[in-house]
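Asks: structural data only, the sequence is not supplied:
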């Protein structure tokens, strides 16, 4: 059945897909992104995806470019994901979870009669995304956990450190990127990072810069 298809290489990814343009939303390979869907056009998109291959591309709108007649211009890189959880609320919303498959380059927009948009996509530049745990040994996990600890402390937050310590490095890096409270530009940079090591280093750098701007109890920067 189409909705049980596995994806092991760029050639397994279709050449076109429904697109959900959402600023601040980041999906990465094998990471999970929960979504609250309520607009009628995207409710229809989810219905169609569930009836077919369950695939949706998450991509951020490029807000530096003027909108077209069809809507915002997407960034050149997004991530295709599969609906792995679905529930419907009493007020007609859908609560879904997308699990990332791989990054894709955005192509031309299709002409369709659907209320949502579809684009040509190409996964050929992202074959490494199918290699689970690739590059984990190159990640400075200590630096990553130190940055996370500093962020949590500065924002008076708690975390399940037992679960964090047990998580695989790829899982940890990508999950932290998806959950990060950073802006669209930072999230796009994390998405487009060439390797897991580069993504982890970028996440640490962004976190440190944010912490450096936060006032300490004495009015000075919280990091020196």
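Replies: Cool, the structure landed. Computed from a prediction, not measured in an experiment: that's the story for all the values here.

Asks: for the rest of this, base every contact and every neighbour count on C-alpha atoms.
Replies: OK.

Asks: ok, longest strand in the chain?
Replies: Counting residues, the longest strand found in the chain (DSSP state E) is strand 94-109.

Asks: buried stuff in that one?
Replies: Across strand 94-109, burial judged by 16 or more other C-alpha atoms under 10 Å covers 94, 96-107, 109.

Asks: that one - contacts with which helices or strands?
Replies: Judged by 3 or more C-alpha pairs under 8 Å, 6 or more residues apart in numbering; DSSP states H and E, strand 94-109 is in contact with strand 32-37, strand 77-88, strand 117-122.

Asks: okay, angle between that strand and strand 117-122 too, please.
Replies: 70 degrees (axes from the mean of the first three to the mean of the last three C-alpha atoms, to 10 degrees).

Asks: just the angle between strand 94-109 and strand 32-37, please?
Replies: Interaxial angle of strand 94-109 relative to strand 32-37 (the same axes, to 10 degrees): 100 degrees.

Asks: so how far is strand 94-109 off the chain centroid?
Replies: The chain centre lies 8 Å from the centre of strand 94-109; the measure is C-alpha atoms, centre = their mean, to the nearest Å.

Asks: tell me the angle of that strand relative to strand 77-88?
Replies: Using the same axes, to 10 degrees: strand 94-109 against strand 77-88 is 150 degrees.

Asks: quick check: longest helix of this structure.
Replies: The longest helix of the chain (DSSP state H) is helix 196-213.

Asks: which of the residues in that helix are buried?
Replies: For helix 196-213, by 16+ other C-alpha under 10 Å, it's 196-204, 206-208, 211.

Asks: okay, one more to line up with it:
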């Protein structure tokens, strides 16, 4: 059975988490400890194993939960470990991006939305120059941040996996992460990653520059 139907309107349980992106085909490990999200995992396991990742917009609405960005990614629980105290360790596998149509009024402790699934991004290769620029800037950024990276393994990744993988784990702010998620194609996302690494890489210390 297909895990998606482009343009279909579907009901999704959402996990609003700033800085956490999921892309179709990639995996996101999560430690679930809040009671409302433990309830969400239990509900998902009893139904279709789907949980939708979405970022909340910065700043909470007075007297209510923070507003959500319009675009997120629905994932399927590919692995689950239920701990004795009720917490979960799960791994989500990205299925499809979605656009929020409206938030639903629900009695569950977790939020739910009505959403439209978006078509997959075209499977296009980067130019040799764009790929080289991305790898070069990634090495500079990783060195400046003190990250240990297996660059041989990175070099074996296909363009889509490399670009989306960097976008998913890069330590950028919420606005930057959302811009990466909403990029219309791999080339645009790649170019934006390079720009962001140069931008964030120029600033050190406690005064962190953001795009918000």
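Replies: All right, it came through fine. Computed from a predicted model, the values in this text were never measured in an experiment.

Asks: just to revisit the earlier point, where does the longest strand of the first structure end up in the second structure?
Replies: Counting by TM-score structural alignment, strand 94-109 of the first structure falls onto residues 88-103 of the second structure.

Asks: that stretch vs the first structure - mean distance after superposition?
Replies: Following superposition, stretch 88-103 of the second structure is found to deviate from the first structure by 1.1 Å on average (mean C-alpha distance after the TM-score superposition for the first structure).

Asks: quick check: most distant residue from the centroid of the second structure.
Replies: Distance from the C-alpha centroid of the second structure peaks at residue 84, with 28.1 Å (C-alpha atoms, centre = their mean).

Asks: the aligned residue in the second structure for residue 177 of the first structure: how many residues sit nearby?
Replies: Matched to the second structure by TM-score structural alignment, residue 177 of the first structure sits across from residue 167. Neighbours of residue 167 of the second structure under the rule other C-alpha atoms under 10 Å: 24.

Asks: which non-adjacent residue is nearest residue 167 of the second structure?
Replies: Closest residue to residue 167 of the second structure apart from its sequence neighbours, by C-alpha to C-alpha, 6 or more residues apart in numbering: residue 180 at 6.4 Å.

Asks: show me what that neighbour aligns to in the first structure.
Replies: Aligned partner of residue 180 of the second structure by TM-score structural alignment: residue 190.

Asks: and its match, which of the three is it?
Replies: helix (DSSP: H, G, I helix; E, B strand; the rest coil).

Asks: so who does it touch?
Replies: By C-alpha atoms under 8 Å, 6 or more residues apart in numbering, the residues touching residue 190 of the first structure are 177, 199, 202, 203.

Asks: what about it, distance to residue 128 of the first structure?
Replies: 16 Å (C-alpha to C-alpha, to the nearest Å).

Asks: likewise for residue 114 of the first structure?
Replies: From residue 114 of the first structure to residue 128 of the first structure the distance is 33 Å (C-alpha to C-alpha).

Asks: now swap in residue 26 of the first structure and tell me
Replies: Plainly put, residue 26 of the first structure is 18 Å away from residue 128 of the first structure if you go by C-alpha to C-alpha.

Asks: neighbour count winner among the two?
Replies: Set side by side, residue 26 of the first structure and residue 128 show more neighbours around residue 26, with 26 against 17, by other C-alpha under 10 Å.

Asks: now the aligned partner of the more buried one in the second structure: closest residue in space that isn't a chain neighbour?
Replies: Counting by TM-score structural alignment, residue 26 of the first structure lines up with residue 21 in the second structure. Excluding the flanking residues, the one nearest residue 21 of the second structure by C-alpha to C-alpha, 6+ apart is residue 168, at 5.3 Å.
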